[in-house]
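Got a sequence here, can you model it:
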Amino acid sequence: MDKRNTAAILPLDGEWDFAYTRLAPDPEHAVFPGEEEYETRIPVPAYWDDCQDRMNFTKFWSRDCLINPDYRPPAFPIGLNPPDASLPTMIGTGWYHRTFTAEAAWADSCVTLQIGGVALEAWVWLNGEYIGHHLGHLTPFELELNRGLKPGEANELIIAVSNGRKDVLGCSIRGFKGKGGGITRSVCIRTAGKAGLGNCYVRTDQSLHSLYWEIGVRRSGYSIQTLSLDWAVTDGEEGAVSSELPVIACGTAASSDGDFTWTTETFGLKPWSDVSPRLYRLEFTLRDGSTILDHKEQAFGLRYAESREKALYLNNVPIFLRGITEHAYFPETCTVPTQRSYYRKAILSLKSMGYNWIRFHTWVPPEECLIEADRLGMLMQVEAPNGFTESEFLDILITCRRHPCVILYCCGNEVQIDDTMEEKLKRMSEHCHRLAPDCLYNPMSALFNIELRMDEKESGYTKNPVPHNAVRLARVEAFSDALSPWIGLFSYHSMFHDMDKLNGRFSIYHHPCMIHEAGINDSWLNLDLEHRYEGTRIGTSLYAAARAYMTKMGVVKNSPLYYLNSCRWMSLTAKFSLEKARLLSSVSGYDYLGGIDCHWHRTGYAVGMFNEFYEPKPGFAPEDVISYNGESVLLTNCTPHRNLQTGEAFSADIFVSLYGPNPIKRGLLSWYLEDENRRICARGGWEVRDVPNGSVTPLGTVHAVAPAVGGRGAHLKLRVRLSGEYTELTNHWDYWVYPNGTKKEEFSGIRVTDRLDRESLSYMSEGGRILLLGSGPFPALLTTFQLMTGGRVDGNCATVIYDHPLTRQFPQEGFCDWQFYSMLEGGEAVVFNNLDIPFDPILEVVSSYKLIRRQAGIFELAVGKGGLLVCALNMHNNEPGTVSLYNSMIRYLSSDEFRPKTAVTDRWLCSIMDSGYNTTPELAKIVYEDMGGQVHGSSDLYSQIR
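Here you go, the predicted structure:
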């Protein structure tokens, strides 16, 4: 193909004159800054806040500029609803000015100004004439310049950029980066011939046998009777010299009335998918007779996404979306990176754990990310920010639709769907289905006012089978392809395990469902990462504030252990939640919150399987995560109750969630039970046949008997493998077995009670030993096996079991694994903050680092000649683990090893008993939705800016 091109690029990156005003311009009556007001020069592209050294001596910086009024430095302890972390960004309007020389030949050219991105909107003037306005911070844009251009002369270009909008909010403009202003991407002038190529979009349909071509043309007012368009599909790696690429197909299209549209076959092109991301190149050359006017090239992937009943399909193959919630946190750059290497590392890291989908929470990734996702096979959902305008949504569609990685378009996060919003969602659906019919429309991430926070008096509200607005749901489903229900039973209440009720919860939906934000569990802060923030725009302030508070509270030395054990607890919760989701036949995916820690949110948000540098956290080895987060996974119906006694028969139903192109016609399922020394206790297996793909299928039941174990008991793993012609899957589940016997032991001289009185004190003073079950007179908070919610203040994020004569008698690995489920549920932890005695727990329950409480689930005190062992955990059941721990405490109390380090007096205990401590747990109301992500009315301060 002849590609001699009259098109040319004039780069405008570099230094621009810069002025500042608080107010945004009135484009029809613009008052431009005077020459003296352009007090400095700043680079393009750049954010204003990265150029502060250029502004320090300007008058506007000293007197006039507005600094982010929401800024406050991180500090701990913090209140119950922590704000997003922020920086003192400059707010207002930046005026960019420069001149350029237009070639005389441009008089007969199509001339466009191309701007890669601004934050948050821009107005453009050429030679004093208003050219246009762009609203939005997520997409590039271009404006035609022919109207005001002076060919062969110097031309004056002014771009005003304002970041004062208060009516829009999304993750890429929240937190440390905030609504930082600037021309954030490259600027250039592009010239073509008398006509130029516009947007180029090629798609297929469900059959994968046809290509539909839509190529836009700009004519710039010139009369051209007939244009022709040479097109070609070539095969080759990105970056190769296009003239050397093998041509798969080519042809010529003609048009006399504007844009080009035509249909062809697919020429044997192989489909693009997350498993096989096959890309080709498209080439377009626009001609007027023999004169070449313009030329463009772009990548192409043959891909079609659709929903069928409650299932998702990609290229007619059933697919399960294993996604993460992308919160736009970038510790090294603060603002959205522009390096492809960053996104390549991120995507490869996520794929190593089995993820095939990224949900971009209220934002759209840059072109560099989309290119890498196309190359590597990562599916994406892009979301308009909350408060978006119709034009912004259209820009998102046009920008993203040529990337095969983008299969879902969504209109925001957790916005109340009232009548007005419902109508808006319907209009966006029409745009999506018209402009990107090979993709899917997901109206809103979480369906507020349909399934949560409903008006019970509104028409359509029902409680059957679960509370929801059936009428509004039916209307929304009528224009949607997929849904993202808010189901807190995979996040805030992830230990819930009644599968029948969960299936009932999903029965109200008739479209494929991707669970909205599974996970949201918090870990302790890893202080070892603090130094990696040195010299960055974000800086070390959050980590330094947390370190200072931990030091003040005397826990900083334990911080590495708290972090390790919190991650171990998080890994248990993640596996349980995601396996539970995979068991549900009505679920087609989930976005797990989170992929990485995102510390701008709620001033510390350690919810990731990776830390913020895409390094796996402890407990999240990729080979382990992929066993429950891969394309296909083995599952079981085991509950959180994992304790057995010797000789107890138990069973586990085994299922497979099988996806990909192939069913299993014939396979072998094998299993074995091994102890901590990797000795096999039992094994078995059977043949499986005709397992369909795209569904959850029961494979049979493992039947086993808990083996005989000595002494303290043992930790067992049930390991299962499924082998088929195209399938090799493994997974495992943990159990604990204890020596035979469920009877709680009694020893003379050991008193067991749930309360202390004066007689108890006398008994201990004379040498008696007491086991106190429950918190007794001590201040305490409830415990649960539910890991605390991300970013919050209340709740617990770790447990520590210290080396101690008591704990050596019980099977444990330094933290409370599933064997403690029944004891933590409904248990308590004694709070030592105001007890004025040394904190020396045997079993510690670790609170949030944002509001540190020194808590002990088990501790001991010497009282007179005797002593007190306190176990505030839930010991009011007879399951094997509880009985074993109870008996271990009785034996320990009766032994010579009982020698508490901390001694208290009768008087001190009397003061505790008489103090009237309120032992009612200080349970804060959980704020489920992201209140910081909602758009509210403009404040007076911001309304002045706009």
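
C-alpha only now, for contacts and for neighbours.
Noted.

now the strands for the stretch 51-200 of the chain?
Assigned strands in the stretch 51-200 of the chain, in chain order: 66-67, 90-91, 93-101, 110-115, 118-119, 121-126, 129-135, 141-144, 154-162, 182-183, 187-192, 196-203 (criterion: DSSP state E, counting those that start in this stretch).

Contacts for the first one next, please.
Contacts made with strand 66-67 from outside it, assessed by C-alpha atoms under 8 Å, 6 or more residues apart in numbering, are listed as 22, 88-92.

List just the nearest of the residues you listed to residue 218.
residue 92 (34.1 Å; C-alpha to C-alpha).

here's the other one to compare against:
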Amino acid sequence: MLLAAGCRQSADRFTETMDLSGEWRFELDRDGKGMEEEWFSRDLSDKVQLPGTTDENQKGDFIDERAEDRLSRVWYWKGAAWYQREIDIPDSWQGKRVQLFLERTKDTHVWLNGTYCGYENTLSAPQYFEMTKAVVPGKNVVTVLVDNAKLPPVGPSHAVDERTQTNWNGIVGKMELQATDPVWVDGVQAYPDVENNRVRLRIKIGNLTQSDASGKITLQAETWNTEKTIHFEKHVEQVQQLSQGESDVFVDFGFDKQAPLWDEFDPALIRVMVALETESGDDRYQHATWVDFGMREFKREGKFLMNNGNRVFLRGRIDCANFPLTGYAPMDRESWLEMFRTLKSYGINHWRFHSWFPPKEALTAADMVGVYLQPELPNKRSGMDQRSMEQEEVRKIYNVDYLELEGSKINLTLKEYLEKEADLIFRHFGNHPSFTLFTLGNELGRNQAMYDLVATFKADDPRRLYAQGSNNMHWEPSFAEGDDFWVIGATADSLPVRGSFAYISKNAPFGHINEQSPSTLVNFAPSIAHVEVPVIGHETGQFQVSPDFNEIPKYTGVTRARNYELFQERLEKANMLDQADDFVKASGKLAVICYREDIEAALRTPDFGGFQLLDIMDFPGQGTAPVGILNVFMQSKGLVTPEEWRQFCSEVVPLLKMEKYTWTNKETFEASLDVAHYGPRDLVNTKINWQLSDLSGKVLAEGSQNAGTISRGALQEIGEIRIPLAEVKGPQQVKVSVAIADTPYKNTYDLWIYPDEIDTSVPSDMMVSRRLDESTKHHLEKGGKAILFPELDRLPKSIEGAFITDFWSWPMFARGAANRGVDPAPGSLGFLCAPESPLFNHFPTDFHSNWQWWHLVKNSRPIILDETSADYRPLIQTIDNFGRNHKLGTVFETSYGSGSLLVCAIDLPNLMDLPEARQLYYSMLKYVESDQFSPVFEIDRAVLRRLVP
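Below is the predicted model of the structure:
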């Protein structure tokens, strides 16, 4: 790293900078007259700290809003805001080229000493303003107008959406003046040539002198972010006729030693210092800068994503720009390093930025950690002719002089804006090896202009892969010819590439996890068979977890969790707030189970490109979607450890393929074993160990088999596992684990073993009824015991049974269902029970739903018990969503006169062909027969008649 430090010193020597962070004068332009009244020529009256936003500086309107569908802003400003500061320019800058650098802001005009210096409205790249002609030695006044009400015609992209990072006003990141000699290196683009162990450099040289310049470029390179630094031989290139304005110099820099390659496992980076020495007439100029890049070739080969000739499987998440403390993305490297390393510990190697582009330090951190990024243009619109403002509106707002200077940027069509934005993105971020995929935005339509944009980008910068968008045309899926990859939820009607959908989706209502009998056999091969490019699953998962109200005090920044506060109040009103933490745990455990199946289904698909989870962390906006195993601060909810998650989400995953999770002890457990191997190298002379054990860890059966060489970059079949279950005493939950010897790679599956035959005869003193009819009531009145299995279609106060937790946000999709005239989703989040209850003495269970419950809960109708007393709790309590908060009983009990009644809203009598149903029925009989069955509560008779007529 010594040369890297030297590079920085050289660049600092030749690029002088003046940090502009600190206190600035400030004023809000509430009437929008600042431009007309020339506020740039007077002193502003207020003060703020920059970098920062009006929210962080508590400027604007104190609204402390109470939003239900997103986080709430405390301070709000949308409109023109003026920022001003005096700066002292040293005499040594006389004759220098001087520019203002603002790393990230919005629609911006800049003046220096009253002289207009330009306009910019990029949402993705740094903004530069030329000040050379206006700057003078000594006191100068820089004035900046930022107007977050004037946005490009990009729609509610996550770059500006109030539901994500908010449409903030301010300036964030680095703010500085930069001074160089008038002949300087204006930028360097690095194009790796992996095959020939070299890099082609396109060096842009600026020249503000009045004559041509000539000289030499000295290149010196070394690796960094590597275990051992490699120094490469220096290269000198003579340059002639550097004309006024800009010139491009192309240099092929061949490495004298083998340059290490960049990938997710060995993210080696190379830094090249570019030192320019020139002459123009009698004047001598110097400038130096550097470029960081990685030697990698990311491309597609048929259906596969390839990096340096090796297949890549993307295990991704979607970054929807939720940053509740600041309202904007971190601008420092350490924050991004922490985030990338955290998610790498969960096996994530891919990160999509949903309709926004991250700051430079995010890409640098991804380069260092080894993460494949898919940033996007800040766009959620398809109409390429749309403008943010009509020409007359522009003329009313801006002075004609400014319009003449910068009008080409002010009044762009969407297509023109995206072209400009992409050009800036490629210029400022194109060298980052982590920048591997790029699209025009999220869930767009399709038109010829979009084909043209993708074709242009591919021709202009071939260092990555391109597509028109993510989940474009999802209402009628079809592939856009010319795209390099396809991010989609379903490739056609009933051809899904993920395991869950909104209930109102026509592609595959709910998805296979809720609709097909549970197994580990499902994959998406039929859905991608007709597609010739890599397919990546769009917004995989979306399994909702009950809100964790313990997070509320963490919102100490510019937003507040008023939505969570409201949900907490609702749960308290429903008399269930004391159960909130248990609801989080139970729903969260089920969500992990569902995420696992979705991820493994993707891994079981031989030619799949990967998946993008929405999300591994919560999305507290756009309806409020607590769908993460991590909260929005990327902190664990205690649902699953990184080590447990990596068993099924990692570069190498052993996979069992079995037809079911529930077995009898007369059967032989059969499963085939595959290994999804996308690790760094082949696994040679491997042995696979398997083991069947009970929950105490006692080994019931074990074995191993030689697997030979498991090649990287494929899903490989290994062999079969057969385990006779006659010696397994049921009923019990067991675990079957598979591990690749001498590696960290293992996977564990839950199984449930039941007796093949069991006595389900009803004791003579007990009744089992389908209706609470007169004979059942009479039996109870006489002090008898009864189990009631109400006919599900006769339950007026109940909801539909479901296995998966609700998709995304029930209120949001319930409104969508109403608009379509269809029933909403069940909206439940699994169930909560007490495994130690005597009800389960003969039916092993966790406190949450698991696969042995799938058929049972799918054939149930949880009953709405809102009319019962505040402290009444069912034995199996289905968890409702935050928008409804019903007390839901799947199994509950009540005294009835001198008798006792157990109500089960599972249609067990019609499921007796299933071993799990027989076993639960038997356990219920034994419980009701026992002295332990003595309900404390009595549900009011009138209420009970309404619940189970």
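
TM-score for these two?
Remark: TM-score between the superposed chains equals 0.85 [TM-score structural alignment, normalised by the length of the first structure]; 857 aligned residues with a C-alpha RMSD of 2.9 Å.

circling back to that earlier point, is it possible to get CSV of the contacts of strand 66-67 of the first structure that adds distance to residue 808 of the first structure and neighbour count?
Shown next, in CSV, are those (distance: C-alpha to C-alpha, whole Å; neighbours: other C-alpha atoms under 10 Å):
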residue, distance to residue 808 of the first structure, neighbour count
22, 67, 21
88, 52, 18
89, 54, 23
90, 58, 25
91, 60, 26
92, 63, 26
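
can you tell which of the strands of the stretch 51-200 of the first structure is closest to residue 806 of the first structure?
Comparing these by C-alpha to C-alpha, strand 66-67 comes nearest, at 57.2 Å.

from the strands of the stretch 51-200 of the first structure, which stretch is densest packed?
Neighbour counts (mean count of other C-alpha atoms under 10 Å) averaged over each of the strands of the stretch 51-200 of the first structure peak at strand 182-183, with a mean of 29.

residues in the second structure aligned with it?
Using TM-score structural alignment, strand 182-183 of the first structure corresponds to residues 170-171 of the second structure.

Other residues contacting the matching stretch?
50-54, 81, 102-106, 146.

Show me which pair in these is furthest apart.
Pairwise distances across the contacts of stretch 170-171 of the second structure peak at 17.5 Å for 81 and 103 (criterion: C-alpha to C-alpha).

Nearest the middle, which residue of the second structure would you pick?
Nearest to the geometric centre of the second structure sits residue 318, at 2.2 Å (C-alpha atoms, centre = their mean).

mind checking what that residue lines up with in the first structure?
Aligned partner of residue 318 of the second structure by TM-score structural alignment: residue 325.

likewise residue 421 of the second structure?
Matched to the first structure by TM-score structural alignment, residue 421 of the second structure sits across from residue 392.

Against residue 121 of the first structure, how distant is its match?
11 Å (C-alpha to C-alpha, to the nearest Å).

so what sits against both of the two?
With C-alpha under 8 Å, 6+ apart, residue 392 of the first structure and residue 121 have common neighbours 135-136.

Next, the mean deviation of the match of strand 182-183 of the first structure compared to the first structure.
For stretch 170-171 of the second structure, the mean deviation from the first structure after alignment is 1.2 Å (mean C-alpha distance after the TM-score superposition for the first structure).

how about TSV for the strands of the stretch 51-200 of the first structure, with distance to residue 620 of the first structure added?
Below are these laid out as TSV (distance: least, C-alpha to C-alpha, whole Å):
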stretch	distance to residue 620 of the first structure
strand 66-67	40
strand 90-91	39
strand 93-101	45
strand 110-115	41
strand 118-119	36
strand 121-126	41
strand 129-135	41
strand 141-144	41
strand 154-162	42
strand 182-183	38
strand 187-192	42
strand 196-203	38
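
if we compare those, which one ends up closest to residue 772 of the first structure?
Across those, closest to residue 772 of the first structure is strand 66-67 (C-alpha to C-alpha), at 56.5 Å.

Report the distance from that closest one to the chain centre.
Distance, stretch centre to chain centre, for strand 66-67 of the first structure: 30 Å (C-alpha atoms, centre = their mean, to the nearest Å).

likewise stretch 648-655 of the second structure?
What separates the centre of stretch 648-655 of the second structure from the centre of its chain is 20 Å, taken as C-alpha atoms, centre = their mean.

now that stretch: which residue numbers in the first structure?
With TM-score structural alignment as the criterion, stretch 648-655 of the second structure aligns to 628-635.

that older thread, help me confirm that the match of residue 318 of the second structure is found in a strand?
Yes - counting by DSSP: H, G, I helix; E, B strand; the rest coil, residue 325 of the first structure falls inside a strand.

Isn't it up against residue 592?
Yes - counting by C-alpha atoms under 8 Å, residue 325 of the first structure does reach residue 592; the two are 5.8 Å apart.

which residues do these two both contact?
residue 517.

re earlier: do you know how far the residue nearest to the centre of the second structure is from residue 11 of the second structure?
36 Å.

Repeat that for residue 572 of the second structure.
On the measure of C-alpha to C-alpha, residue 572 of the second structure and residue 11 of the second structure end up 60 Å apart.

The two: which has the busier surroundings?
When neighbours are counted by other C-alpha atoms under 10 Å, residue 572 of the second structure and residue 11 differ, and residue 11 comes out ahead with 19 against 15.

Verify the stated contact: that one with residue 276.
No - using C-alpha under 8 Å as the test, residue 11 of the second structure is too far from residue 276 to be in contact (10.7 Å).

residue boundaries of the helices in the stretch 401-550 of the second structure?
Using DSSP state H, counting those that start in this stretch, the helices of the stretch 401-550 of the second structure run over 414-429, 448-460, 512-515, 525-528.

closest to residue 355 of the second structure out of these?
helix 414-429 (12.0 Å).

related to what we said a few turns ago, which one of the contacts of stretch 170-171 of the second structure is nearest residue 295 of the second structure?
residue 103 (26.8 Å).
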